[in-house]
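Could you look at this predicted model? Sequence included:
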Amino acid sequence: MTDTVEQTDWRLEARDVVYEVDAARLLDRVDLNVAEGELVGLVGPNGAGKTTLLRTIGGLLKTRDGAVLLDGDEVRRMDSGERAKSIAHVAQLAPLAQGFTALEVVMMGRYPHMGRLQSERAVDREVVKRALETTGVGSLADRTLETLSGGERQGVFVARALAQEPRLLLLDEPTSNLDINHQARFFNIVRGLVDGGMTAVAAIHDLSLAARFCDRMVLLSEGVVVADGAPGDVLSPENIEAAFGVRAIVSSDPASGSLNLSIMVPGSPEISPGAGTRIHVVCGGGTGARLMYRLCEAGFTVTAGPLGTGDTDRVAAESLGVEHVPVQAFDAIDDASHEAHIKLVQRCDVAVLSDVAFGTGNLRSLEALARAQQIVLATLRPISERDFTGGDAAALFERLSPVAAWSDLEALVTGLPGLAQSSRVAQP
C-alpha cells in the first residue's frame, strides 16, 4: 500500500529530510528534486551524507522527519516488492556472487516481476537480453563473475539493475575501484540510459567525472546541501573551499568543454613560507598561471598586473582569487588600468616578472614594474626573444634593477621570503 500526495513535475522528491543515528544528525533538512531523464550527482567530502541520502531515497533508512516521494508515492510506504520494481541500486563494490554466470546474475533482476515459484518467462529472457546488450556485456553472459574484471562486473550489475525495469537508478560511488577507462565507459552507459528517459542519482567521488556526465550536482557537507545546480555553478572555488576546506582552480577543458579542477592542499607553516608576504606578478599569455598557483599554495598574498579577457593567466588569477587589473583582450593598457597597476606594484614586497612577451599593448606593464621595491626575474628566455616592440621593451627592461633571477620555480618560492624581509628592513 502506498500513500500518494500532491502530484508534481518531479520524478523524485526528498522533502525536508532528517536522518539521525544516536543523536548524530547525518542528514539535516535535505531537499532534493530530480526530474525524469535527469542524472544528478551527489558530491562532497567523506562523511558528507552522500550514501546516507541514497539509502534514504531507496527506502532503506527511516527518516526522523521529512519524506521521499517517487512519482508522488512515499517510498517508505511501498512494500518491498513494489520498491524493487521501482528502484534499483548499484553499489560501490559489486558482490562476487561466486559461481554464478553473468546471465544468471542479470536474471536475478527479474525476481520482483516473477511469482514466488514461477520460472523465467519469455518476457524475462527478452528483458535480460536487452539489458546485457545495452550495457555492452552480452558477450560475457556465460562467464562466471569471478572470471571478470572489476569493470566488467560493474557492467553486469548495471544490467541486473536494468532488468528490474526501474523508474529510478541509484548509484553509490560505482566507479571508485575502476580505472579511468572503465570509469568513463561506465558513465557513458549511464548517460545513455538517462538520455533514453531513465532517472538516476549517483554518489560520485571524482568531481571532474561528475561534472562531465551529470546534468546537475548536489554538493553536501556534514549532512547539509551546500549547493544544488549545474556543475559549473556548484563547483565554484568558494563552494569547494566551503565543503572540502581546500582552495581550487576550476577551469574549462578547451577540447571537451568539461570542468577541470586543480586542488591546492593547505600547507602547514613549515611548508607555507610565504605567509604575510605580498608578491606581485607581471605575466600574461599563460606564463604566470603555474607561478601564481604555486605562490598561492605557499601562502603568499599574490597580485597580478593587467590581464586580458580570455588569457589563461586571467582565468587562473580569477580562480585563485588573485587581485589583478582586468583589461580587454588585445587592447593597449589605458591610463586608468596603468594607474591601478602601479598601485598594486607599490604595495608588494617583491615583484616577479614572468616569461611574458611584450608588444605595444602591454608595454606599460614594464613601466609600472619599475616602481617595485624589489624585482625578481622568473624567466627562461632573454628579452630579445620576447620583445615585439622594435626595441622599446628591451630598453625598459635594461633600466630595471632585478635583485635575483630564478628559472627554477621551487627555488624562487624558497628564496622570496628572504628578499621580502630585506625589503621591509630597508624601508624607512
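The structure has been received and is ready for your questions.

make it CA atoms for all contacts and neighbour counts henceforth
OK.

how deep is Ala336 tucked in, by neighbour count?
9 (other CA atoms under 10 Å).

element containing it?
Following DSSP states H and E, the helix or strand that holds Ala336 is helix 335-347.

Which parts of that helix count as buried, going by neighbours?
Ser337, His338, Ala340, His341, Ile342, Leu344, Val345, Gln346, Arg347 (16 or more other CA atoms under 10 Å).

wait, the fourth one sits on Val327?
Think His341. No: if you go by CA atoms under 8 Å, His341 and Val327 don't touch, sitting 11.0 Å apart.

what do those two both touch?
The contact sets of His341 and Val327 overlap at Pro306 (CA atoms under 8 Å, 6 or more residues apart in numbering).

need the next SSE after the helix or strand Val250 falls within, C-terminal direction.
For Val250, the element it lies in under DSSP H and E is strand 247-252. Scanning forward in sequence from strand 247-252 by DSSP H and E, the next helix or strand is strand 259-264.

name the helices or strands packed onto the lengthiest helix in the chain?
In the chain, with assignment by DSSP state H, the single longest helix is helix 409-426. Judged by 3 or more CA pairs under 8 Å, 6 or more residues apart in numbering; DSSP states H and E, the packing partners of helix 409-426 are helix 289-297, strand 350-353.

this is the other structure I want to compare:
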Amino acid sequence: MDRRSFLLTPPALAISAAGLPSNLLAAPAAIHSHTTLLPRRGTGPRIVVAGGGWGGMTAARFLRQHIPEADVVLLERNPTFWSGPMSNKWLIDIVNTDFVNRDMLSPANRYGYTLINTTVNGIEREKKLVLTTHGTIDYDYLILSGGIRDAYEAWFGNDKYAAEYTRRHFPNAYIPNAEMFALKRKFRDFKGGTVVMTLPPPPHRCPPSPYERACLIAWHFKTNNIPGKIIILDPKPKIAPIGEGYRAAFQELYPDIITHVPNAGVKEVDPFNKRIKTAAGDFDFDHAILMPPHQAADIVWYAGLIGKRPDGKPTGWADIHPRFFTARDDDDVYVVGDSMGTISDQFGHYPKSAHVAHAIGKIVAKNIAERVAGKEVVPVLPDNLCYMMVNADPQEEISVVFEYEVDSTGRVLQTQIDMDVRSPDLVAKDFAWIKSRFDDFL
C-alpha cells in the first residue's frame, strides 16, 4: 500500500457517522455514492462548509448573516461541537463537560443554515460535488474546515495495526472525539509511574497547549499525591511559545514531576513494549500521550489541495493564497483553520489555534459575500491570542499574543508577544475570551 492509499483510508473513517436528524433529511431506502444528499433551497448560491469546528461553524453563521439568500450547508461527522480550548482544564475538572461539549443543532436553527451529521469521504472539484457517507451534495463555493489529522504513518509506515493500537491505548485527544474521555479516564485511574508526552514537530495544533496539559496533569499528581513523573519529548531546541513562562512553571511548581527534554525528535515508537527512541535518547514509559506529526485534515487530501515542496513531496498542508485563503488552483474552494498552509516566509503558518480558525471563518464569510455581490474582495488579517493555565490552585495563567501586518512588498509579518508572568487576572480574561467567542457562533 502506498502513502496515498494509506491517507485515503484513515482510521477516523472507520467510525460510523451519527444518523441524519429526521427533521433535516429523510434517508432514502438505499444510500449509494450518487444519492443526492439534499436538494437546493432558494435562489442564492449554495455554500457547503465541510467541518463543524471553530472555523466551520463561524463561517456558516456569518455566511447567513452576510448573504441571507445563500443556501448554507454544514457537514460535520460529530453529533456535537467539542471545544479544544478549555479541554485541558476539563481534564482536571476546572470546567465540566457541558462547558466544552455543545449542541450544534440550536445554532444551525438560530442562524438559518442546514446541519447534516455525516462523514465526507471524497471531493470531486471538477464537478463541484462533495461525497459523503449519505450521498453527494453540490456546491457553488466550498469551505474546507476539517482541522488536522494524526499522521501516524510517519512513525509506523503502513503498519495500521500499530497506529490503531497507539491511538486506542495512548490517545492524545487532539482531535475531538472519544479520545477525550479515554484520556481523562486514563489519568483518573493512574496510580503512578512515568508518563511520556511526545510533541509533534511544528507546525501543529495549538503550539502552547501540550505544555499546559503537562502542567495541569502535574498539578493533578501533586494535589492527589500520585507518584507520577512527566517527560516532555520536544523536537524543538527550546520551549516555545511562552518559553520563559513555562520554564518557570516547570521549575517552580513541578520540579519533581516535569522534565522537559529538548531536541527529542521521535525516531521510533514501540507502543507494545512501551518504549520510544528519540534524537535525545531512549525512554521507557508506564503511560503516554503520543502525538504524531500533524497534517491537514483528510478532506484536504481528498480534494487534491495539499501543497508540494521543491522536491515534489507533499507539505502535508493546504496550498492556499495567503491573503484570500482560496486554494491555489481553485478559487471557489476556501480552506479555513488548522489545515491552512504556509502564509509567510517570515513565520511560516498562522498558529493552528481556535482563535485563528474563528477569525479566518469570519473573514472568508465576508470575502464570499463580497464576491457574490460583485464587489472587490478586501483582504483582512487575523490576529491570535492564547491563554494557558499552569496552576489550578491558585488558578494562574500565562499567555501569548500574535499580531500581523503587511509590509511594502505584500508579505505578511508576525510579531509575537509572550506574557510569561503567571497571573490570576489572565484566568478571568481567558474565560471572558471564550465566552465572547462562544456567543459569536454557538
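That came in fine, so what should we check first? Just so we're clear, the structure is a prediction, and the values are computed from it rather than from any experiment.

Provide the TM-score value for the superposition.
The TM-score (TM-score structural alignment, normalised by the length of the first structure) is 0.27; 183 aligned residues with a CA RMSD of 6.7 Å.

Which secondary structure elements does the strand holding Val250 of the first structure sit against?
Here strand 247-252 of the first structure touches helix 237-244, strand 259-264, helix 312-320, going by 3+ CA pairs under 8 Å, 6+ apart.

Which one, of the ones you listed, ends up nearest to Arg216 of the first structure?
Evaluated with CA to CA, those place strand 259-264 nearest to Arg216 of the first structure, the distance being 13.2 Å.

Would you mark the buried spots in the closest one?
Residues of strand 259-264 of the first structure classed as buried under the neighbour-count rule (16+ other CA under 10 Å) are Leu259, Asn260, Leu261, Ile263, Met264.

Widest-spaced pair of those residues?
Leu259 and Met264 (16.2 Å).

Isn't Pro231 of the first structure up against Leu209?
No: with contact defined as CA under 8 Å, Pro231 of the first structure does not reach Leu209; the gap is 10.5 Å.

Neighbour count: these two, which is higher?
Of the pair Pro231 of the first structure and Leu209, Pro231 is the one with more neighbours under other CA under 10 Å, namely 25 against 19.

Which of the helices or strands spans the closest residue to the more buried one other than its chain neighbours?
Using CA to CA, 6 or more residues apart in numbering and skipping the chain neighbours, the partner closest in space to Pro231 of the first structure is Ala211 (5.2 Å). Taking DSSP H and E as the criterion, Ala211 of the first structure maps to helix 207-213.

Can you name the next helix or strand after that helix?
The C-terminal neighbour of helix 207-213 of the first structure among helices and strands, as given by DSSP H and E, is strand 216-221.

Check which helices and strands that following strand sits against.
strand 39-43, strand 224-229, helix 231-234, helix 237-244.

by how many degrees do it and strand 39-43 diverge?
On the basis of axes from the mean of the first three to the mean of the last three CA atoms, to 10 degrees, strand 216-221 of the first structure is oriented at 20 degrees to strand 39-43.

what's the angle between strand 216-221 of the first structure and helix 237-244?
50 degrees.

And the nearest residue to Glu397 of the second structure once chain neighbours are set aside, how far from Arg213 of the second structure?
In this structure, Glu397 of the second structure finds its nearest non-sequential neighbour in Met389, 4.1 Å apart by CA to CA, 6+ apart. From Met389 of the second structure across to Arg213 of the second structure, the span is 9 Å (CA to CA, to the nearest Å).

Neighbour count for those two, which is higher?
Comparing Met389 of the second structure with Arg213 by other CA under 10 Å, the one with more neighbours is Met389, at 26 against 20.
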